[in-house]
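S.K.: coords please:
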Amino acid sequence: MEAVSQISEFGKILIFLITGILAVAFAFFVSRRLSPNNPNAEKLTSYECGEEPTGNAWLPFNSRFYVIALIFLLFDVEMVFILPWATVFGDKTIMSIDNRWGWLSLIEMFVFLGILILGLIYVWVKGDLDWIKPKPAIPTTDTQVPVSLYQQLNKQQGAYKVKDFSLEPVATQQTATPAAATAAPIRKPMFKPTFKKPDNES
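M.R.: Predicted coordinates for the structure are as follows:
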């Protein structure tokens, strides 16, 4: 008579999860107890790629970082797809069963790489990979307003004044008197709701 397992498959998964959580907690506990703790001002500062964090954190962010991150993500995904292709193409067992699997994966990978390389060439020719573009593109518009009018407007002193930042609420001036505010007519609702009594059931 075969022995019946007392633990179901979900029970095994639960034991696996509990063991993993306990192992991670034990590693953190040992690291906390054994590692030296000598905090100072240099260690407690924010790490900004090795640069000294100075000024306000809300600064304009260069959009070229976003382009570089997209290119890195593009080729990172490419490596994820190349790994199973190389596994299938290099497996002699799969190739011996049906030789078409190897050729299918080879053609598929060349199509995928061709699309990525075509996109990379397009971005390269467009100049988006250059950190400092040699020829900055000056925007032009077809407006009828002369440039001298904009320059004259920018030279005006005191035309635009930036208000100082304050956490205190700004008191608004009330133009209407309290008597006038109370004398305003009260608007009646546009319709009057009516309720119909249900008919008595006989």
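
S.K.: Could you use CA atoms for every contact and neighbour count after this?
M.R.: Noted.

S.K.: Pro60: what secondary structure?
M.R.: coil (DSSP: H, G, I helix; E, B strand; the rest coil).

S.K.: Quick one: neighbours of it, just the number.
M.R.: Neighbours of Pro60 under the rule other CA atoms under 10 Å: 6.

S.K.: How about Phe112?
M.R.: 14.

S.K.: If you count contacts, what does whatever helix or strand it lives in end up packed against?
M.R.: Using DSSP states H and E, Phe112 maps to helix 100-126. Applying 3 or more CA pairs under 8 Å, 6 or more residues apart in numbering; DSSP states H and E, one finds that helix 100-126 contacts helix 64-90, helix 92-97.

S.K.: Now show me the structure for the sequence below, then we'll compare the two:
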Amino acid sequence: MSMIIFLIALITMVLANIISKKTFMDREKSSPFECGFDPKSSARLPFSLQFFLIAVIFLIFDVEITLLIPFILILPLTHPMMYFYTLSFFLFILLLGLYHEWNQGALSWAL
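M.R.: Have a look, this model is predicted:
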């Protein structure tokens, strides 16, 4: 049954690709648009990969901090030693990930 569904989806995609009127080498679509005039300078700005890596690492650790909030809420409901072990293990994993990023050089801002 899954093979039949796969074949129907594949045939549909191939037919849509053949029938579509899109052109990939259209000059108007590939050029930057500035109110109908030719651009004065390059429309592409240089992008810092190091900044992107720092932003992704920040986002990951920010999400992990939001995972720590339920630990505060379940404190009265759990045994103190189990709470301590679970929280310590979670923080150990976070610190291990931070050490790995630091050891790989992802946290150093090189120009």
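
S.K.: returning to what we had before: what's the angle from the helix holding Phe112 of structure 1 to helix 64-90?
M.R.: On the basis of axes from the mean of the first three to the mean of the last three CA atoms, to 10 degrees, helix 100-126 of structure 1 is oriented at 160 degrees to helix 64-90.

S.K.: With mean neighbour count and distance to Ile117 of structure 1 as new columns, can the helices and strands packed on helix 100-126 of structure 1 be given to me in CSV?
M.R.: As requested, these are exported to CSV (neighbours: other CA atoms under 10 Å; distance: least, CA to CA, whole Å):
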stretch, mean neighbour count, distance to Ile117 of structure 1
helix 64-90, 13, 10
helix 92-97, 12, 28
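
S.K.: Format the ones you listed as JSON lines; extra columns: distance to Val24 of structure 1.
M.R.: JSON lines is the format used below for these (distance: least, CA to CA, whole Å):
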{"stretch": "helix 64-90", "distance to Val24 of structure 1": "28"}
{"stretch": "helix 92-97", "distance to Val24 of structure 1": "39"}
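
S.K.: Ok, which of these comes nearest Phe112 of structure 1?
M.R.: helix 64-90 (8.2 Å; CA to CA).

S.K.: quick revisit: what's the following helix or strand past the helix holding Phe112 of structure 1 packed up against?
M.R.: The first helix or strand that comes after helix 100-126 of structure 1 along the chain, using DSSP H and E, is helix 147-155. Identification of packing neighbours for helix 147-155 of structure 1 by 3+ CA pairs under 8 Å, 6+ apart yields no helix or strand.

S.K.: which bit of structure 2 covers helix 147-155 of structure 1?
M.R.: Across structure 2, nothing matches helix 147-155 of structure 1 (TM-score structural alignment).

S.K.: Which part of structure 2 matches the very next helix or strand once past that helix?
M.R.: Using DSSP H and E, the helix or strand that follows helix 147-155 of structure 1 in sequence is helix 178-182. With TM-score structural alignment applied, helix 178-182 of structure 1 matches no range in structure 2.

S.K.: And for stretch 112-121 of structure 1?
M.R.: The aligned range for stretch 112-121 of structure 1 is 90-99, by TM-score structural alignment.

S.K.: how close does that stretch sit to structure 1?
M.R.: By mean CA distance after the TM-score superposition for structure 1, the fitted stretch 90-99 of structure 2 averages 1.3 Å away from its aligned residues in structure 1.

S.K.: same thing with stretch 62-69 of structure 2?
M.R.: With mean CA distance after the TM-score superposition for structure 1, stretch 62-69 of structure 2 averages 1.2 Å from its match.

S.K.: Distance from that stretch to the middle of the chain?
M.R.: In terms of CA atoms, centre = their mean, to the nearest Å, the gap separating the centre of stretch 62-69 of structure 2 from the centre of its chain is 17 Å.

S.K.: Read off where that stretch ends up in structure 1.
M.R.: Under TM-score structural alignment, stretch 62-69 of structure 2 corresponds to residues 76-83 of structure 1.

S.K.: Which residues does the matching stretch contact?
M.R.: When contacts are defined by CA atoms under 8 Å, 6 or more residues apart in numbering, stretch 76-83 of structure 1 is touched by residues 109, 113.

S.K.: again, only using 10 Å
M.R.: Defining contact as CA atoms under 10 Å, 6 or more residues apart in numbering, one finds that stretch 76-83 of structure 1 is touched by 70-73, 75, 85, 89, 105, 109, 112-113, 116.

S.K.: ok, the residues you listed vs Phe26 of structure 1, which is closest?
M.R.: Leu73 (34.3 Å).
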